[in-house]
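> Model the following, please.
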Amino acid sequence: MQISGNTIFIPGSTSGIGLALAIELQARGNTVIVGGRRAELLERIAAEHPGIDTVQIDTTYPAGIEAAAKEVLAKHPDLNVLVTMAGIMRVEDWHQPESFLASAESVITSNLLGPIRLIAAFIRHLRAQPDATIITVSSGLAFTPLKITPSYNAAKAAIHMLSESIRLQLADTSVKIVELVPPSVRTALLPGQEESEFAMPLDEFVAEVVALLEAQPDAKEIQVERVKFLRYGEARGDYDQVVATLNTSDPHGK
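This next block holds a predicted model:
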């Protein structure tokens, strides 16, 4: 993916990593469309960041995704980058089903079905572009589990394998698949995570991500240095130690 000259849709980007990335990518010479559920946040973003377009979308509802896709493509027929940013993280206790089932289902719907439905809504258009990119968003927790967020870990592991698989299928098209693999970042994904010393400062994370995208236009995964501890534990042979460290150091690992 080239770092400038794109038209980029980022659903789930009214705060946190998504919004910070949208702002930085616009500054790099891209047309950026931010998507989110809450109209008041979209209005504020449009007012505070002239040039960023907005569209209301709830990625947990298939009909909402289809409607938003039609709106985005009508206004931006040159769209060539989709970032499947939307997702939630929930703490779960699996000792009793009544304490985790509803949460687990919502996490899977948002973090796995949402990206699948988004890709389905845009893939025909993206395949028709001379150069297109889908950026999926997994996590260091796709590779090392945080015990308090089982469904989030599972959904992100699925996103990793989904990215690997559709990259193979779409190798005969103009669409590249890039997997963004965040570590814990100081956002509101979990209560207290914005103040966590364990988490990476948001501005540092986004700056490193954009620098990697610029330096590695053909990268399959975008990994900041902090995530490699989680990403490669099994390959290094210290997986058990990484799991133990993650689950005793801080409750806000992403």
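> make it CA atoms for all contacts and neighbour counts henceforth
Fine.
> Name the SS class of Arg124, please.
helix (DSSP: H, G, I helix; E, B strand; the rest coil).
> Could you also give me the structure for this next sequence, so I can compare it with the first?
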Amino acid sequence: MKISGNTILVTGGTSGIGRALAEALHDRGNRVIVAGRRQSLLDDVVATRPGIASLLLDVDDPASIAKLGKQLRQRFPDLNVLIANAGISRAENIADDSWTAANAEAIVHTNILGVLRVAAAALPLIKHRPDAALLATSSALAFVPRADFPTYCASKAFLHSWLQSLRHQLRHYPVEVLELSPPYVQTELTGAAQAIDPRAMPLQEYLDQLLRKLQAGDAPRGELLLDQDLPRRWAERDESFNSIFSTMNPS
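Predicted coordinates for the structure are as follows:
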């Protein structure tokens, strides 16, 4: 993927990795459209980076997605890059008698159906554009899960598999399909504590490494995975899954 001269839509672009990536790509000479469901945060992004456009979007709402498709065709017909980044994460204790599927359903709606809906809205525009790319944010947890976030990890495993199929189906189109698989990063994905957790990678450090990989085209199999996470990526192949899983999920 080239990192300048694009028209880029970033969903979930008002905070965390999405916002940092949107601002960095804007600074590198791209026309960036940030989409999110909170107008106040959209306004803050636009105020911080004049020139970034914003769209109010709730990926859980089919009507909002339908409106997105019309807005893209009318206002941004030269769109050539989609970064489907919107996602949520919630811990779940399925063994607890009080557990319900409510959080799992919310995660599936946002992390899975939200990505599919946004892709359906944007692909007709981007798939014939030169230098087109579709990126979706998965996670290194797609390969070895944290058991206290079961549906979140499973949703990212779904995206990993789905993107492989999408990449194959689009092989005759000029669309690069890329999977962002960040490690544990200092954002507020799971709450305010994560943003200051010393065990998490600083957001700017992750962004710097990601942009270097994008610029260098360093995405084997279409996967933008940091070197530190390769042991998890190949845990099944290397027969190290059980030991890594036990380390991540001590009994």
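> contacts for whichever strand or helix holds Leu180 of the second structure?
Assigned by DSSP states H and E, Leu180 of the second structure belongs to strand 175-181. Residues from elsewhere that reach strand 175-181 of the second structure, judged by C-alpha atoms under 8 Å, 6 or more residues apart in numbering: 1, 126-129, 131-140, 160, 163, 166-167, 219, 222-226.
> what distance separates the following helix or strand past it from the centre of its chain?
Heading C-terminal from strand 175-181 of the second structure, the first helix or strand you meet, by DSSP H and E, is helix 203-216. Counting by C-alpha atoms, centre = their mean, to the nearest Å, helix 203-216 of the second structure is centred 14 Å from the centre of its parent chain.
> The second structure: matching residues for stretch 64-77 of the first structure?
Under TM-score structural alignment, stretch 64-77 of the first structure corresponds to residues 64-77 of the second structure.
> Give me the buried positions along the matching stretch.
Residues 65, 68-69, 72, 76 are the ones in stretch 64-77 of the second structure that count as buried (16 or more other C-alpha atoms under 10 Å).
> same check, this time on stretch 237-249 of the first structure
Buried residues in stretch 237-249 of the first structure (16+ other C-alpha under 10 Å): 239, 242-243, 246-247.
> before we move on, what about stretch 96-115 of the second structure?
So stretch 96-115 of the second structure, judged by 16+ other C-alpha under 10 Å, has buried residues 103-104, 106-115.
> how near is Arg37 of the first structure to Val224 of the first structure?
29 Å (C-alpha to C-alpha, to the nearest Å).
> repeat for Ala142 of the first structure
Distance from Ala142 of the first structure to Val224 of the first structure, by C-alpha to C-alpha: 15 Å.
> Quick check: of the buried residues of stretch 96-115 of the second structure, which lies closest to Met201 of the second structure?
Closest to Met201 of the second structure out of those is Asn111 (21.9 Å), distances taken as C-alpha to C-alpha.
> Contacts only, for that closest one.
Taking C-alpha under 8 Å, 6+ apart, we find Asn111 of the second structure in contact with 86-88, 152, 155-156.
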